[in-house]
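Participant: with the input below, show me the fold.
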Amino acid sequence: MENYFKSTKENQMMRAYLRKRVHAALDERLERFEALETPEQIAAYQERLKTFFRETIDLDSFERGPLKARVTGKLERDGYSVEKVIFESLPGFSVTANLYLPGGEGPFPGILHPCGHSSNGKAYEAYQRANILLARNGFAVLCYDPIGQGERLQLIDPKTGKKLPGNSSEHLVLGVAPVLLGRSLASYMIWDGMRAIDYLQSRPEIDPDRIGCTGNSGGGNMTSFLMTLDDRIQAAAPGCFTTTTRRKNESPGPGDPEQNLFAQTREGLDHPDFTIMRAPKPTLILAATYDYVPIEGAWDAFRQSKRIYTKLGYPERVDLIEAPEKHGFTRRMREGVVRFFSRWLKGENVEVFEPESVRVEKDAELQCTSKGQVLRMEGERSLFEVNRERANALKAARTEAWAGLNREERREAVREVLGIEPEALPSRMELGGFGSTIASGGGSSEFRELLFEPESGIRLPAFLSRGKAHSEVWARNAPVDLFCFDGRWNFGDVSGLPIFEDYERASSAETIGINLRDSGFSKTKNWRFYGADAWIAHMLGDSYLAMRTRDLISVTKWLKSSPRIESDMQFTGIEVDEPRTKEEEGNINRPIHLHAEDEFVPVALHAAALEPELFESVTLHGGILSWEEVIDSREPIPQWHNVVHGALRHYDLPDLIELIGEGRVTWK
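Facilitator: Next up is the predicted model:
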């Protein structure tokens, strides 16, 4: 079986399957783009995508409260000063920032500088250099720590300030729970940026009508999002982020959770659109020749943007810098940004060159909090607590709504959240000519390897094990124990798989073990970022939980209604619509006992809740029984494959147990 799933890095099963879906969606998006000719058509295109963007991150649910801004210290430097600022983007949720102010009298244009993925956030040297160069050229700059960086770490002991154990990036950890709430980690990061603009505009030294935004890498990501959603940003320069989804998905793959918006690919929101949606406002794309963010994609995005700006009559307002360097906010980019903002926010064409010697502060000098972390301040809330507050509000609303639905309406609500059609067809099944007789418990047993095909491009490896003396029991309504697990087997030997340890197989038992997609033999390898395929599915408006649930329902329908599997079969391609004998027609009610372990527990619950007539019983080994566990978990990454966008607006996993039926679910 292992040899069957050997492939190149690029052509692994899920990568190939998702690539086909992504390219189809992007082709549709390109057709819509190519049809844009008039300003009215462009405006409608922009508005549709902006509306979708706001909805997919639940932006309109955020409310502006008091900033409660305060300055905790100030540094006087040659030609500029640096103020240490703390403000609240949400009640009890603080943002640490440095405000660089030029010497002389204002009001000055204000530049928002969201940081990239630096562990020390705003204190990163390249970001300090950019801020200083801008300040010395007459711009006020607010550079703030992103969530999970600098003074805003979320995974620390509040008493000591030490990081909690674990090797994962905070963004990977923090990006899981918001999905269940119908949000994204980007929702909070975008809101931080918008509140930061509120603070900039509140300062008398800053002209509220001349606001710009620039950032690199993760900061380029946030710049792209903010410049699209916040009309106050007059000029913007995103760096080392802009490319195209088609190219980025191949390498390096999807980035951190805040970069990947639910259903953005399905809805036709591609990287060029972040610039197109703000046209014709001035935009400068910063790109690096040797970046891991594909430079070819940056030029593709720029060309599309240039065409739209030209059709609107402002071709000069969009440009691109390609620096012959690797990923980073490098000197050439910093100089180009200052020239760009000077032109569009000050009306000046200037030559700017960064001096070789620049005073860069140590991290502690730029620290805004007294103890180095916001979570060590009295009354401060973590993002976990912010999520919990939102989850509690959703729970109250969904409990009331769920109570008003009958059982079929509840199933329909679950189907709608997952995107599963009730008329899903059974799988095809292939016998690849594999067959063996092995010794088991002192007797002989038949072991066969199978491949199920629930849809084109997806193959699910499985095995059938049963007593050889009972090779015909398949045709006599024999009970089937169906196991979903993430593991590989040696041919004829499943003794090392934990899920089978507490199951004693009788000599007449029919046992099917199956790897649902992207598990066991078909698990994807070699991605730069964890869970990349699941994020690609997320951007398609799908989820691994939904896809695996469809797999399980499809396979079970085949098992309920298939022809018998005999020991002498040596052919492939048993089709579900083949003519059957009268004996075979009687097998429509073959009892299926479902077993699932760990990450497949939510899959089993969904399949049995949506199609309870397919299963006699459901036995669960480990895993979670409520998504509420994910909201509070400091280690939610193992559950990434089991979250569905906005699910906690409608139901939780215990609601599924009620739909399956009393006494039919056992959890071990």
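Participant: please make it C-alpha for all contacts and neighbour counts, starting now.
Facilitator: OK.
Participant: ok, now which ones touch residue 536?
Facilitator: The contact partners of residue 536, by C-alpha atoms under 8 Å, 6 or more residues apart in numbering, come to 18, 249, 254, 260.
Participant: elements contacting the longest strand seen in the chain?
Facilitator: Secondary structure assigned by DSSP state E gives strand 443-455 as the longest strand of the chain. Packed against strand 443-455, as judged by 3 or more C-alpha pairs under 8 Å, 6 or more residues apart in numbering; DSSP states H and E, are the following elements: strand 428-431, strand 436-440, strand 458-467, helix 544-561.
Participant: please give me the structure for this one as well, since I'd like to look at both together:
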Amino acid sequence: MTDTGQPTRPSAIAGYGDWPAYVQQHARYHAATAAAQELADALGVPGALPSPDVTVHWEETHDGVTTSQLGWQLGFGPRSTGWLIRPAGASGPVPGILALHCHGGNKFGGADRLVELPESHPSAENARAGHYDGRALATDLARAGFAVLAHDTFGWGSRRFDLSVPPRRTAAALEARQAQWRQDGVVPSGADVYNAAAGFHEETLARTAGLLGTSLAGMVAHDDLAALEILAALPDVDQERLGCIGFSGGGGRSLALAVLSHRIKSYVVTCMMTTFQALLPAFLDAHSWLLQTPGLWRLGDWPELTARAGASRLLVQYALADQLFPEDGMRNAHRILESLHSPESYTGSFWPGGHIFTAGMQREAIDFLSASLGANDLNTLPPFSYQGPCS
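Facilitator: From the prediction side, this is the model:
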């Protein structure tokens, strides 16, 4: 209770009480080019601190790869967890990949959905089954000859907000969801409850970020840039052969990172490419704040942002029955990309099916990154169930 006898209002950013001060003190990320700087300013990416100290929590070698759980503390919020997966026994510097997890409506977990772990939380297993065709993308990339870092980004997994006492708007919406669960006879898991709360809370995060002069996408990019610096600093990683890959919201992160950092030489965007016009009016509510940063369209259409990247190779994978994008928006984006890039620098592939990163799409993406960045022979990979792209 307050001195006036009113109930104490819970924090809307619990676990991140130091976030506003950090943004105020590190107000601007400095990109290498004017074109990249415009995107950084539009997203409100805060300036990054020097690479943080990284702690290795555990390490094990199994089935051809060595997996290490890492941790580091950025300048605000909870500690970050990441997993470094690399080919066991590799000699000499190998190319590096930042594997960027999707949104997926699952903020309880983060990058653990991309990694084969001794023990996986059910939320990670469900995300992998529902969005990645049951495969652990980061581990498969390591088996193909890459050093792969998969990290929890701002708002996900180890970097999630504390919603144990949700702020009032979130609490009211969550109460309605829980009432529906009770009526339906559903007993939600702790992850289910958190993810429901986090879905409602994202509106509060977007408002808070806007007040601070940043955005959800800008804060996520901040964490991604820090992770990229950690990857680049590893002694067995070739700094001149770095790439990134992401599905859905991770695909948006991949595009943004390729623009913001000159380190990225090749990248993959899967199921996250359309024109902004195609989202109007029916598809606006199909997407999170990761895509819909206020004012972003002023810089150009979504596919046009790729022209701001210094990366030399880009693969975009489209799913023709994607529930989040109309087909005409994807095909128009493809035409724009073909007009902006040479056939040697841009590859677009259309796949049957919905909003899923299928095993066949993953194999194509790994092949593409291997050819672009010079990884090892892909014959080291286990068999994939493969259905090729369509026209």
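Participant: nearest to residue 146 of the first structure, out of the helices and strands packed on strand 443-455 of the first structure?
Facilitator: Taking C-alpha to C-alpha, helix 544-561 is the member of these nearest to residue 146 of the first structure, at 28.5 Å.
Participant: what helices or strands is that closest one leaning on?
Facilitator: Under the contact criterion of 3+ C-alpha pairs under 8 Å, 6+ apart, helix 544-561 of the first structure touches strand 443-455, helix 601-610.
Participant: the last one corresponds to what range in the second structure?
Facilitator: With TM-score structural alignment applied, helix 601-610 of the first structure matches no range in the second structure.
Participant: what is that helix packed up against?
Facilitator: Secondary-structure packing of helix 601-610 of the first structure (3+ C-alpha pairs under 8 Å, 6+ apart): helix 407-418, helix 544-561, strand 592-597, strand 617-621, helix 653-660.
Participant: okay, the next helix-or-strand element following the longest one sits on what stretch of the second structure?
Facilitator: Right, helix 544-561 of the first structure. Per DSSP states H and E, helix 544-561 of the first structure leads on to helix 582-585 as the next helix or strand towards the C-terminus. The aligned range for helix 582-585 of the first structure in the second structure is empty, by TM-score structural alignment.
Participant: not counting its neighbours along the chain, what's nearest residue 277 of the second structure?
Facilitator: residue 329 (7.5 Å; C-alpha to C-alpha, 6 or more residues apart in numbering).
Participant: thinking again about what came up before, how about JSON lines for the helices and strands packed on helix 601-610 of the first structure, with distance to residue 109 of the first structure and mean neighbour count added?
Facilitator: Shown next, in JSON lines, are these (distance: least, C-alpha to C-alpha, whole Å; neighbours: other C-alpha atoms under 10 Å):
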{"stretch": "helix 407-418", "distance to residue 109 of the first structure": "45", "mean neighbour count": "17"}
{"stretch": "helix 544-561", "distance to residue 109 of the first structure": "46", "mean neighbour count": "23"}
{"stretch": "strand 592-597", "distance to residue 109 of the first structure": "57", "mean neighbour count": "24"}
{"stretch": "strand 617-621", "distance to residue 109 of the first structure": "59", "mean neighbour count": "21"}
{"stretch": "helix 653-660", "distance to residue 109 of the first structure": "51", "mean neighbour count": "18"}
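Participant: hey, where'd the strands end up in the stretch 51-200 of the second structure?
Facilitator: In the stretch 51-200 of the second structure, the strands defined using DSSP state E, counting those that start in this stretch lie at 54-62, 65-72, 80-87, 94-100, 147-151.
Participant: among the ones you listed, which is nearest residue 353 of the second structure?
Facilitator: Here strand 94-100 is closest among the strands of the stretch 51-200 of the second structure (C-alpha to C-alpha), at 21.8 Å.
Participant: so where is the closest one in the first structure?
Facilitator: The aligned range for strand 94-100 of the second structure in the first structure is 108-114, by TM-score structural alignment.
Participant: what are the buried residues along the longest helix belonging to the second structure?
Facilitator: Scanning the second structure for the longest helix, with DSSP state H as the assignment, gives helix 190-212. Under the neighbour-count criterion of 16 or more other C-alpha atoms under 10 Å, helix 190-212 of the second structure has 191-206, 208-210, 212 buried.
Participant: can I assume residue 286 of the first structure sits in a helix?
Facilitator: No: counting by DSSP: H, G, I helix; E, B strand; the rest coil, residue 286 of the first structure falls outside a helix, being strand.
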